[in-house]
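Peer 1: Model the following, please.
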Amino acid sequence: MALATLLSRRDALSAARTAVPAPAAPEAPPVNRVPLVLSLVLLAGLSVWVFAAHGALDGTLLLLGGGLGLTLFHSRFGFTGAWRQLVGVGNGTGLRAHALLLGTTATLFALVIGTGTGLFGARPAPTAGPLGVSLVLGAFLFGVGMQIGGACASGTLFAVGSGQTSIVTTLVGFIIGSTLYTWQYSLVDHLPSFPPFLLSDHVGWAGSWAITLAALALMVLASLAVQRRRNPPPVGAVPTARGALRALRGAWPLWTGAVVLSVLGAGVLLVSGGAWGVTSAFGLWGAKVVQALGGHPQGWSFWRQPGQAATLSGPVLTDKNSLTDIGIMVGAAVAAAAGGAWTLHRRVPWRTALAGLVGGVLLGIGARLASGCNIGAYLAGIASGSASGWVWGAAALAGTWVGLRLRPLFGLTNPKATDSIC
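Peer 2: Coordinates of the predicted model:
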């Protein structure tokens, strides 16, 4: 919490130096009663069904996903806007929130994995991907896709859950891109790479934790230096309720979202043995659709792998990432409706829809190439002390720079200092 206080004070001081004062947050609009009731009923019904049909492990994962979705929406915690703000106007507020999320998660991962603590018989393991062409190319494509499609992996889910129809095309593209990857998996299966590198294998979990926090501190200092040099105006304020009601229908500070997300992500690790992830579920959903249309994805080389074959042959509601993904969308719907922000946009400009679709395809292919997204590769990788997480972040940041320059081709505006961080 001391780190959170320090970051909050530094951001306040930075905002005080700017020429434009930070705008006051407007009052939250009235509760969207019908969407709130429907989303609560859906979350309760799904939870009862999963607990009864598949057991406490899967039911707990669904509820953790609901908590993640609620937190993501209330704090508007995302990666696309944070990197857009950093690259576009030099505002590092979002990146410093990432540092807090990464550092808190790294601390909890070190405690859980380092002590071998798990629930439901889980044996927690770190996330570490190979270092090679697939990682760099995939993360770069993901960075481009984020800026064209308008959302990252977790951002896509909570935006769809909150009624942002324009992001539905991004989700569709995400699923298509993931499915295309699994279909043509043999083309990229043997790209050059080095074995994964985990700090804990060399300096233990205490050493891994210390090095990771030191690296994150350098990231914070670098973002502050960039922000001081470019001196961006403060970002726009999000509508929020006041007082105690802010917890249920208001905008949470980014540091609050970072801490709560890290705790919930550690919960996923505790009960399942694996870190919170998002995008592998999209390939599964696409394969299930292909099967429903009469196709045979079980014959593709990707789905012939023993672990993947078992996933494809089982129900969607027993897949770890599918459970948390569905929970995120429903949890975000609850939060958005409670905050009066659930809105179904009936009209989406065709160029915006095309951008979402193209960006989503790049996101899907990129995430699978890199063996993960901003959550499964970046967050989980860095928190695990894996070099792959840092490489993913650097490549995705480069992709962000390119993506910002491609946005005007789809009629999308360049980043502005008043954009939201999410």
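
Peer 1: use CA for all of it now, contacts and neighbours both
Peer 2: Will do.

Peer 1: got the contact list for Leu68?
Peer 2: 261, 264, 327-328, 331 (CA atoms under 8 Å, 6 or more residues apart in numbering).

Peer 1: how about those residues in JSON lines, adding distance to Leu157 and secondary structure?
Peer 2: Putting the contacts of Leu68 into JSON lines (distance: CA to CA, whole Å; DSSP: H, G, I helix; E, B strand; the rest coil) gives the following:
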{"residue": "Leu261", "distance to Leu157": "15", "secondary structure": "helix"}
{"residue": "Leu264", "distance to Leu157": "16", "secondary structure": "helix"}
{"residue": "Gly327", "distance to Leu157": "9", "secondary structure": "helix"}
{"residue": "Ile328", "distance to Leu157": "6", "secondary structure": "helix"}
{"residue": "Gly331", "distance to Leu157": "10", "secondary structure": "helix"}
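
Peer 1: Among these, which one sits closest to Gly393?
Peer 2: Leu261 (18.7 Å; CA to CA).

Peer 1: one more to put side by side:
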Amino acid sequence: MTRFPPSSVSTTAVSPAYPPRQFVALGASAALILALTGYLFSTQGGQTSLVLLLGAALGLALYHASFGFTSAWRSFIVHGRGRALRAQMLMLTIAVCLFFPTLASGELWGQNVNGFVRPLSVSVLFGAFIFGIGMQVGNGCASGNLYHAGGGQLRAIPSMIGFAAGALWATHDYEWWTTQPSLAPVALIDTLGVLPAIALNLLVFAAIVGLSLWIEKRRHGTLERENVTQTAGARRLLCGPWPFVWGAIALALLNFATLALIGRPWAVALGYPLWGAKAAEVLDLGLDIDFWGYWMMPGRDTALMGGILEDSASLMNIGVILGALLAATLAGRFSLEWKLPLRQWLGTLIGGLMLGYGATIAFGCNIGAYFGGIASGSLHGWLWLVAAFAGSFIGTWLRPLFGMKRS
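Peer 2: Prediction:
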């Protein structure tokens, strides 16, 4: 995820001074969430409406904390600043402590639960690598584009369009990728047991934190400090901005709530292939999508035949956009920003294609594969992280080709 200018996301506290247009935006965003929630409740039931609200809560947390993956990794790569990276380790620490015992039991509050445990394959390596390039060239990742768009940053839309197109392209090639070399999935929970698996993960998180502290102190002498706000706790919780720590805690808890509600971790990239397929149908591109192997798999065939609002991943993505919209209006900072130089527009589109293709063949994005994979105790999550971080190095240094700063 990328931090856009202060007009959309800021770490400095500003008391919302709601002018009339902000009142209108705030009312419209709240009404939109309530209306869609009511419609889903009446047509599909309470669980579906809760999926939307859970997505909205994720969008609000992402926006208020400006919780980033793209900018966090780039800041560490270019400047050696690791504050945001350390927040990710806190998020993962909370997640594994919650997920591992639950996944080992296989049930949570009467709901059968399963993690994302995937093969260690060439497709994960290549897909995550090009995803890492794409997130830097495209100026955002899967979840970042959603909450930026919801906050009024329409510049994220070309990347989202590219993401959907790239994901659809990957579904055409999906069967070929499944024939490439791979090792069997490794679930640390099953291999080591719950407590040893947690201990091993915490050790790795601590090592990453220690390395980031060492690099930052060596390069700068001191650690980067977060801006201090004088806003009262309750008001800050509602209107932001949040410290990274708040965002890390919120995302971990909300991902666990996702596991409890729908039986699997939070996944963003799962929705994009369906969006691309639906767009291809509307545009009448003449593609025989029904006969592609990806769409013949159980669950995906049902999603293709159904509507967008019947797909839990798509519904949560929509919720993230609406939640970010609500957060931006609560903060009094909502504004539509579209202006984008041609080279940057091209970069975001190309980056989006790489994001979509990479995420689909790598079994997920920064949320489903990295966050969800590691929280599930799957080694493919760590493989994804290494490959995507390597891709981010290249993507960071490619940014000037598209008129973007490296920093």
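
Peer 1: what's the TM-score here?
Peer 2: For these two chains in superposition, a TM-score of 0.92 is obtained (TM-score structural alignment, normalised by the length of structure 2); 392 aligned residues with a CA RMSD of 1.9 Å.

Peer 1: Show me which of the contacts of Leu68 of structure 1 are buried.
Peer 2: The neighbour count (16 or more other CA atoms under 10 Å) marks 261, 264, 327-328, 331 as buried among the contacts of Leu68 of structure 1.

Peer 1: Remind me which helix or strand the most centrally placed residue in structure 1 belongs to.
Peer 2: For structure 1, Ser154 is the residue whose C-alpha lies nearest the centre (CA atoms, centre = their mean; 3.1 Å). Applying DSSP states H and E as the criterion places Ser154 of structure 1 in helix 153-161.

Peer 1: how close does the helix or strand that that helix is followed by sit to structure 2?
Peer 2: Where DSSP H and E defines the elements, the next helix or strand beyond helix 153-161 of structure 1 is helix 168-183. Aligned to structure 2 and superposed, helix 168-183 of structure 1 gives a mean residue distance of 0.9 Å (mean CA distance after the TM-score superposition for structure 1).

Peer 1: corresponding residues in structure 2 for the next helix or strand after helix 168-183 of structure 1?
Peer 2: Moving toward the C-terminus from helix 168-183 of structure 1, the next helix or strand (DSSP H and E) is helix 185-188. Mapped onto structure 2 using TM-score structural alignment, helix 185-188 of structure 1 spans residues 174-177.

Peer 1: Next: stretch 34-43 of structure 1.
Peer 2: Going by TM-score structural alignment: stretch 34-43 of structure 1 matches residues 24-33.

Peer 1: Show me which residues of the matching stretch are buried.
Peer 2: 25-26, 29-30, 33.

Peer 1: Secondary structure and distance to Leu309 of structure 2 added to these, as CSV?
Peer 2: As requested, the buried residues of stretch 24-33 of structure 2 are exported to CSV (DSSP: H, G, I helix; E, B strand; the rest coil; distance: CA to CA, whole Å):
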residue, secondary structure, distance to Leu309 of structure 2
Ala25, helix, 24
Leu26, helix, 24
Ser29, helix, 18
Ala30, helix, 19
Ile33, helix, 14
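
Peer 1: got those as JSON lines, with distance to Arg300 of structure 2 columns?
Peer 2: JSON lines is the format used below for these (distance: CA to CA, whole Å):
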{"residue": "Ala25", "distance to Arg300 of structure 2": "36"}
{"residue": "Leu26", "distance to Arg300 of structure 2": "36"}
{"residue": "Ser29", "distance to Arg300 of structure 2": "31"}
{"residue": "Ala30", "distance to Arg300 of structure 2": "32"}
{"residue": "Ile33", "distance to Arg300 of structure 2": "27"}
